[in-house]
Each structure stands twice: as C-alpha cells, then as structure tokens.
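Undergrad: please find the sequence and the predicted model below.
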Amino acid sequence: MNAPEMFAPDGVAADSFAPRFSNRFLDLGSRFYTELAASPLPDPHWVAVSSACTDLLGWPQDWWQRPGALAAFSGNASWPGMRPLASVYSGHQFGVWAGQLGDGRALWLGEVEAPAGPLELQLKGAGPTPYSRRGDGRAVLRSSIREFLCSEAMAALGIPTTRALCLVGSRELKIQRETVETAAVVTRVAPSFLRFGHFEHFAHHGQHAELRQLFDYFLQTYAPDCADAPNPVVAVLARVAGQTADLIAQWQAVGFMHGVMNTDNMSMLGLTIDYGPFGFMDGFNPGHICNHSDHQGRYAFARQPQIGLWNLHALAQALFPLMPTAETDADAAAEALQEALEVYRERFGQSLLGAMRAKLGLLDALEEDGLLIDDWLRLLAKHQSDYTLAHRRLSAFDPEQPPEAPVHAPLRDLFLDREAFDAWALRYAQRLKKAAADSSASRAARMNAVNPAVVLRNHLAQTAIKQAEAGDFSEVQRLAQVLSRPYDDPLNPADASLPPDWAQHLEVSCSS
C-alpha cells in the first residue's frame, strides 16, 4: 500500500506501461452482455492501491503513476484493448426468484495475462448499465472502502476471493443513499466473475442453446479436466460444489459472515464475491445476522452452510437441461445431479473439521475431536466470547498448567463462567497430551499461523471510513497494511483488541 504522500496527479511517470487486454467473454456474443463505456467520474483522485494485487497481476508497483492510469481506473478513459461490458444474469435473492439482474454497477474491462494465468479486471461503481434496474450504477466511498479492505484482507487470510487492485474517489459526484455521500470506483480482479446466476438466467428463459454455449465456455476455460468425464455437467457441478464447500468452511472457521448469499452472489470458481453487508464475528453468536436488511435472518452465520447447499441446488436445476437424459429419463438425470451435490455435504464437514482442528492445534485426528470442538463453540456462544481473540489466545494454552494458572488468564477472562471454561480446558489439556511429540512452542506457532490476530472488524473499517470521508485516506492505507499481515501481532494493540462499546451500535445493510 502506498503512503498518502506518494499519490500524485495522473501521468507523472514518463516511461510507458501498457498491459495487453483481451476478453474471451466477448466471443460468446451480445446475448450475454452489453458493451458500453463507463460514466465519467468527475475530478477523480486516488484513495488506495493494493501492492499485493499489483504483484498478483505482475505489474510494476508504480503502475498507478503511469500516464492514463487514473483516467482508466476511474472510468474516464480506456487503455488499449479494454472492451467494457456489462454481463446479464438472473438469480434468487433471499430465496425468491428475482428475475433478470446483471451487472448493474459493474463493467468488465477485459483480461490481462498474469504470472499465474489470465485475470479479469472489473470496475465497480462506474455508472448505470442496462441491468441497473433504475439504479444509478454508482458506489459510494463508504461501501467501496469496505470492499477494497475486505477483498485484500480475505486474500491475506488465505480465503478464496475476488481481489481489489485500487480505489478511486470523487469529491464532486454526490450519491444519494440513506444520506448524500461521495462516489467511488473499485477495480476488482478475479480469474472469472461468472456466477450461478449467469446459468440460471438462460435456463429460466428456456434459452438452452445459450446455456450450452455458456457451459462449454466455462468448461473449456476454467474446468478443462472435466471435459473428459463421463458426464461433464455432473463433473462441473461436483467441482463447484466442492469448491463452495471449502470456501464456506473457511468462512465459518474464521467467523466471516457474507450477509447476502443470493445465487447471483455465488462464484462459479468458489470465490468470495460481492462484499456488501459482510461482517467478522466479535462476540460469538451463531445466530448473528450481520445484514440489517435481512429481516428474516436467512443469511445468519449458522445458516451459511445450509444456504450454500440451497444455492447449489438452484445451480443444479439450471444445469438440468444440459443433462444427456434430461428429456428421455428425467429421474436419472436429476439423481445424477443430486449425487454431485453430495460432494458438498461430505467436503464441507471434512473441511470445517480440518480447519477447526488446526485452529485448536490438533496435529492428528481422533474420534473425540468433533465433540471437543462442538463443546468449545458452545462455550464461546454461551458467553458470547470474542471469536478472534479466543482462538488467538488459545495458542498460549499450556496443558501442563491448571486452567486457573496465570498463563491462562487472558483466555479465561473471556468467559464469565470460569468453571465451565475450566471443565473444557481440562479435556483440551488431556487431548493435547495425546500428541506426545508435539511441543507447546511448535503448537503455538502452528495455531498463530491459522488464527489471525487482526480481522476487518466493523469498527476498524468505520474509523477508516470516517477519516476518508473527511478527506484523509491515511487510515485506509494503514489498515490495509495491517490486514495484509493478519497473523502477525500488530504494532497498534488496538487493532487486535476487543471492540469499543460504540461498535455495538454499528449496522450494515445491503447499501453498505
């Protein structure tokens, strides 16, 4: 992340920088998208640039200082090869079919060849498209900061995600949300932005030729090893189910809540996509609803695994017309797709149990681990103990010391019922002693490598937002640096401390 004083006017560097853009998605044809230019952003300025995402692209760290960079990533101009387009998709929102949706405030710019393979770039907040549904197509600085910070924070945590290359703001363009706010544009990066909803769109409208075309594009581009399977449709669904299971298991393990798991917000590559009313758990509450707009609690933390499977069922229904026996033996086709979805059930349980074993520092796998972990989570929930701090402090646990020993005080103090903690701690100590070859030092190092010291809590984001809204972007940039090393103890202890009392009143909604 560049320091604020390094941000300079557009075009200060004289040497050339010209990444080559292409866009294989264009070959699908106009039924899949609309080509259009972004709406100009008046008087744009840099807010932040991600060094890590820059490295992912293989670009020089000063790319943003090159001629035309600010104009290109504010939507005011295009670099050679960029072909801005908005794709069409549909989907289920809060469990209800919502009809046609599409990129209402996002524009695909094209693909660039990166060291690890092609990556797509996309502007979010670049103005209205044919899919904006009477919206303005813009994003506000508040929500854009949250997406920028969380995209890169999730990547640093090792959780599959879309990335954020840069964030551009405009003091001149005012946007009406709950209040009047200033506009911003985030540049998102991913191997693909294809969603479940892209397939739902063509299936729902009976456009099976286009559905087949889209599937073949996905198969050849992102899942070529599935092409030789006895049934490529089943193979692709099983792949997506497994990736989705792994992703949501990682969400649960780190205490992340997406907030709006609509089918149009589900990635075909198992990426975390569309950061809006997300949240990281403070006091552990499995029923917590991070999205203030989610009045029925459909996307509460504990329901995320179930919703992941529900969404996969919607994808399976969309893929059904592509099954070879869809017309001749519908029952057999449905059964084959159902078997593919079983991958989700098996993988999710394995992935989550493995992740929780790692968080508790358990080297081997014993039958008793599931109950020990469940009881640990019940203990956290009973006391609404801080999820991130509890796991981080657990790394200092010494099985040779009694639960009430001073070394355990920072952890023990997170639980009002000391006796309940002590009872669980004795069981935990006995379990740790069964791995005789494991030293406390090596276990602590392993646990600190999977239990973050810092996550993007809402109050940290809000502090950065308030300063940015006043024209000071230094906290956005500082916080991004801290979040890029989440497993290191931060220089500022407040970044890894219990949230302040005022944080309890923070709310995020779909406009966030």
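TA: On my side now, so go ahead.

Undergrad: from here on, contacts and neighbour counts on C-alpha atoms
TA: Noted.

Undergrad: ok, residue 156 to residue 52 distance?
TA: Look at residue 156 and residue 52: by C-alpha to C-alpha, to the nearest Å, they are 9 Å apart.

Undergrad: A further structure is provided below for comparison with the first:
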Amino acid sequence: MTRFDPAHLHWLERHPALGDILAVPCAAQGLPQPTWVATSDAVAEQLGWPIDWWQHPSALAVFSGSALWPGMLSVATVYSGHQFGVWAGQLGDGRALSLGTVKTGLSHGWDGLELQLKGSGPTPFSRRGDGRAVLRSSIREFLCSEAMAGLGIPTTRALSLVASPLQVQRETLETAAVVCRVAPSFLRFGHFEHFAASGNHAALQQLVLDALALFPPNELLPETDAPAVRLLRAVVARTAALIADWQAVGFCHGVMNTDNMSILGLSLDYGPFKFLDAFEPTHICNHSDSWGRYAFARQPSVAWWNLQRLAQALAMLQERDSDDLEAALALYPPLFEQAWMARMRAKLGLVGSHDEDEMLVQAWLDLLSDGRLDHTLAWRKLADIEAGGLDALMHAQKVRFSAWAERYVDRVRAEPEAASTRRMRMLSVNPKYIPRTHQLEQVIAAAQLADFEPVRKFLHMLARPFDEQPEHEAYAALPPLWAAEIALSCSS
C-alpha cells in the first residue's frame, strides 16, 4: 500500500481577490463503478507524489469525481471568447472542474500545479450540456497531452484517466470517463475577454496581476511598462514559440478558438487534433471546420488573430497607452518566424545560419507537399540521407529530390561538426513515434472492450518519441490507406 497521504498536501489559493466572480463552487457528479484506465508516472513526479499515489484508498473516488481530499474545493470558471472567428459571448468550464492548486514541494519547476477534472458532470456553464466526457475523447486527450510533453512541446498534462460503464449520448451512445488535467494554470485568453466584455475593469486588472505572478520575472521586462503591456509581451513570445513547435512537428489543433488559447503558451484542449500523416499544408483535421479556418498552414496567422483579441481586451486598461499594446502585438510575426526557422534548422541538422537556408527549407517542404510524403517519417529519414535513407520515399520525385539533396548535402558539409554528431542531433528533434490518428482509434477500440493495456503501452512508447524502440517498430510504419478516411469533430 502506498505511503502517500493526501491529508499532508498543501493547497495554494491562486485568485482570492476575484473569488466567485471568476470561479464558482460546484460539486462534481462522480462516475458510477469507476475503473482506472491509466495514470502518468511523469506527472506524479512533477507533483512530487510517489508513482503509486493512485493506490491510496480514496484516490479512485476523488479522481472519478465522487470525493474531495482535505483542502480541495471544486470550482468552475467563467470565460467568454471568439469561436471560429465569431464572438460567442459567455462560455465557461462546461465540463471541467478545478480541484485547486497543489504545492509541488519540488526545488525545480512550478511551485504549484492546478488539478482539473474534465468530464465530472454539469456546471453553471454547461449550456444545457451533460458535462460529461466520453472514453473515446478522454483517451485521445490523455495520450496526446503526454505525447506532447514527450516531444518537448509546452502542454497541459494528464495525471489520470478513469472509465465508467455510465452511458452518455453523442453521435451514438458511448461510455463516460474523467481525465485529470494538470497545468500551472488553466487561464485562457477568454478569461480576459470575459471581463473586458462585461466592463469589469477592476476584475480585469486583478486578473492581469494574477497572471503576471505565473511568469518568471525575466519574461516581464522592462518593469517600467504597464502590467497589461508586460503580460501581452510575454504571452506573445510564448504563443509564437508554441505555434512554431506545432508547425515543426506537424500538429493540427483543430479548434483554435480564443477560449482554447492558454495565457501561458500551453497546448490546451485536445479535441479534433491530428498529427499530419502525409504533409498537406491545407489539411483540415476538424470536419466541423467547413471553411478551413483552422487548417494546418493557417495556425500561425490564427494565433496572431487570437492575440489581437487578447490585446483588444487588455486595451480596456490602457486607454492612453494603446500604442504600447500594439508594439507588443507587433512582436509576434518576427518572433514566430525566428522560432520556426530555428526549429527547421535543427530538424535539418544545421548549426549555423546561412542566407539560403529559408529557400532550402521551403524547397524541402514543397517536395513533401507535392509528393504527399509522410511528414514524420521523411524528417526522421533525412538524418540518413547520405546513406540513401530517403530513397524509398522519394522514388516518385527522384529528379527534383536529387537536385535538392545535392544542395542540402553541400550545405551540411559546410557545418563544422562531424556527420555522426549531426545525425544524432537530428534524431533528437525529429520524432520516430507520434500519436497517429489510426493508432489512437485502435487503442480506443480495445479500451471500449475494457482492455486498457494498449492505452498504457502507448503511453510508455510516447514518452520516448525520439528513441529507437524495436518492440514498437510497427508504430513507426506508414499509415494504412483507410487512415485518411477517419473523420474528427469537436466531440472527438
């Protein structure tokens, strides 16, 4: 039996000045007959908990929504936002409840991490919904959260996943589940939009101060700037870096509404996400997105549009100094371009910077796009280009590829390091394993038959996406043709 004692946890109060203006107390509705599907050892370690914490006699009740530990208080927060480019008004945590922010007790990392149950029943903001999450979408969120962390991409994390035989209606009847998400904060652009739209100047000002307390001081310089300007500048920088990460790894979010954008630059709310199989810049992973607003190639510009909405909300506090907000906002395009090119150079194995690098990158992406080549495999095999690693993939574009490869090999040979060192660096940034949609579908199908071992196996594999894992080699194969037919929606 675990020695973990939840009575000794220290809970922090993060927004005391705002109280129920921001966070409304709300009791969860626990799942009947809950069963552990999986837990993340890595997240437990981030919390400073032993990896067997889930064996505590009360843990299953707490993380299925039926009980609270001492110091916990379940609340739902209110926010507003723009959805698919249209102002949607008040939204809020419709199926999520924060349990509080627990002090980690660690000497490194965040001093506190917020725990949030997703799928624990209706809240004051459910808008006639049932507040539940289904096992299918919960598995996708649980595994993608941890996969993104394994890839080194800022993200909310997933501590646990609990299943239940409780049935809920979506397109069909499905069984319910609860994910426990973990993050330093779940503050969204939409929280700021909400108080700006309602004209609550004092609450917006306090929320800015609370948000600033989440950032390291070195991200908030110069201190002479107004708080809203300092916050926007930090959010712009983090968002630019995040979107560069997404584009580099081929991640499509699918629903980049302002209420799905993290103030801390974290990947947030995994709904109809997808990692690209064939490299298709115009790919739309959400079949609800009929206009392609959130297509893969549009994610950088959508992020900037969302930042403009955040700046618009913060302008309520900066009536006389709106130019400073505009200047902070204007940092996004160059910051994104710099971050994206840095990631492209790393993926190409380049240490230095040459004027022709951008053309080299674009020509490579054109090859991938025109040939609809697998994004993950092509980048991975690029590390072995001189040994013919890409020949099988590039057979249909042999002439064009040969011309590009000649330029690329000349470029890398001008680098100061040995080829073996460059290869190892490339393999450390170009993953071999990602959570492909068809693989997730297979894991979900097993789980729906109460076989949770594939979830746990997939979790362990995704924790080491850059490593050779011979026992999981099948997961690094080209996707089957039927994978392209899988449709994802906002309920995915």
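TA: Arrived safely, thanks for sending. Owing to the predicted nature of the structure, the values given are computational and were not obtained by experimental measurement.

Undergrad: TM-score them against each other, please.
TA: Once superposed, chain against chain, the TM-score is 0.96 (TM-score structural alignment, normalised by the length of structure 2); 484 aligned residues with a C-alpha RMSD of 1.4 Å.

Undergrad: and the helices in the stretch 101-250 of structure 1?
TA: For the stretch 101-250 of structure 1, applying DSSP state H, counting those that start in this stretch gives helices covering 141-156, 196-204, 208-222, 232-254.

Undergrad: buried ones in the third one?
TA: Translated: helix 208-222 of structure 1. Residues 208, 210, 211, 212, 214, 215, 216, 217, 218, 219 are the ones in helix 208-222 of structure 1 that count as buried (16 or more other C-alpha atoms under 10 Å).

Undergrad: structure 1: strands as residue ranges?
TA: Listed in chain order, the strands of structure 1 (DSSP state E) span 21-22, 33-35, 44-49, 85-87, 90-93, 96-100, 106-114, 117-124, 139-140, 163-176, 180-190, 256-257, 279-280.

Undergrad: count the residues that sit near whatever residue of structure 2 lines up with residue 474 of structure 1.
TA: In structure 2, the residue paired with residue 474 of structure 1 is residue 453, using TM-score structural alignment. By the criterion of other C-alpha atoms under 10 Å, residue 453 of structure 2 has 14 neighbours.

Undergrad: try residue 479 of structure 1
TA: By other C-alpha under 10 Å, neighbour count at residue 479 of structure 1 equals 19.

Undergrad: likewise residue 441 of structure 1?
TA: As a burial measure, residue 441 of structure 1 scores 12 neighbours (other C-alpha under 10 Å).

Undergrad: how about it, what's its partner in structure 2?
TA: In structure 2, residue 441 of structure 1 lands on residue 420 (TM-score structural alignment).

Undergrad: same thing with residue 289 of structure 1?
TA: For residue 289 of structure 1, the residue aligned by TM-score structural alignment is residue 284.

Undergrad: is it correct that its match is in contact with residue 291?
TA: No - if you go by C-alpha atoms under 8 Å, residue 284 of structure 2 and residue 291 don't touch, sitting 9.1 Å apart.

Undergrad: which of these two has more residues huddled nearby?
TA: Taking other C-alpha under 10 Å, residue 284 of structure 2 and residue 291 do not tie; residue 284 has more neighbours (25 against 10).

Undergrad: residue 243 of structure 2 versus the nearest residue to the more buried one once chain neighbours are set aside, what's the distance?
TA: Spatial nearest neighbour of residue 284 of structure 2, chain neighbours left out: residue 295 (4.5 Å); criterion: C-alpha to C-alpha, 6 or more residues apart in numbering. Relative to residue 243 of structure 2, residue 295 of structure 2 is positioned 13 Å away (C-alpha to C-alpha).

Undergrad: of those two, who's got more company?
TA: residue 243 (25 against 22).

Undergrad: thought that one was touching residue 300?
TA: Yes - assessed by C-alpha under 8 Å, residue 243 of structure 2 is found in contact with residue 300 at 6.1 Å.

Undergrad: for the residue in structure 1 that residue 180 of structure 2 lines up against, what are its contacts?
TA: Using TM-score structural alignment as the criterion, residue 180 of structure 2 maps onto residue 187 of structure 1. By C-alpha atoms under 8 Å, 6 or more residues apart in numbering, the residues touching residue 187 of structure 1 are 73, 121, 122, 123, 124, 164, 165, 166, 167.

Undergrad: of all these, which comes closest to residue 15 of structure 1?
TA: residue 73 (18.6 Å; C-alpha to C-alpha).

Undergrad: residue 234 of structure 1 against residue 334, yeah?
TA: No - using C-alpha under 8 Å, residue 234 of structure 1 makes no contact with residue 334, being 10.2 Å away.

Undergrad: now residue 202 of structure 1: closest residue in space, sequence neighbours ignored.
TA: Nearest one to residue 202 of structure 1, counting by C-alpha to C-alpha, 6+ apart, is residue 211 at 5.4 Å.

Undergrad: what's the counterpart of that neighbour in structure 2?
TA: Per TM-score structural alignment, residue 211 of structure 1 is aligned with residue 204.

Undergrad: its match and residue 98 of structure 2: what is the separation?
TA: Distance from residue 204 of structure 2 to residue 98 of structure 2, by C-alpha to C-alpha: 20 Å.

Undergrad: again, but for residue 326 of structure 2
TA: 33 Å.

Undergrad: residues near residue 353 of structure 2, how many?
TA: 12.

Undergrad: now residue 435 of structure 1
TA: 12.

Undergrad: what does residue 346 of structure 1 align to in structure 2?
TA: Checking TM-score structural alignment: residue 346 of structure 1 goes with residue 334.

Undergrad: give me the distance between that match and residue 328 of structure 2.
TA: Relative to residue 328 of structure 2, residue 334 of structure 2 is positioned 12 Å away (C-alpha to C-alpha).

Undergrad: likewise residue 44 of structure 2?
TA: To residue 328 of structure 2, residue 44 of structure 2 is 36 Å away according to C-alpha to C-alpha.

Undergrad: who's in contact with the closest residue to residue 175 of structure 2 other than its chain neighbours?
TA: Closest residue to residue 175 of structure 2 apart from its sequence neighbours, by C-alpha to C-alpha, 6+ apart: residue 167 at 4.4 Å. Contacts here follow C-alpha under 8 Å, 6+ apart; on that basis residue 167 of structure 2 touches 173, 174, 175, 176.

Undergrad: for PyMOL, what selects the buried ones among those residues?
TA: Selection of buried members from the contacts of residue 167 of structure 2 for PyMOL, criterion 16+ other C-alpha under 10 Å:
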select buried, resi 174+175+176
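
Undergrad: between the contacts of residue 167 of structure 2, which is nearest residue 263 of structure 2?
TA: residue 176 (29.2 Å).
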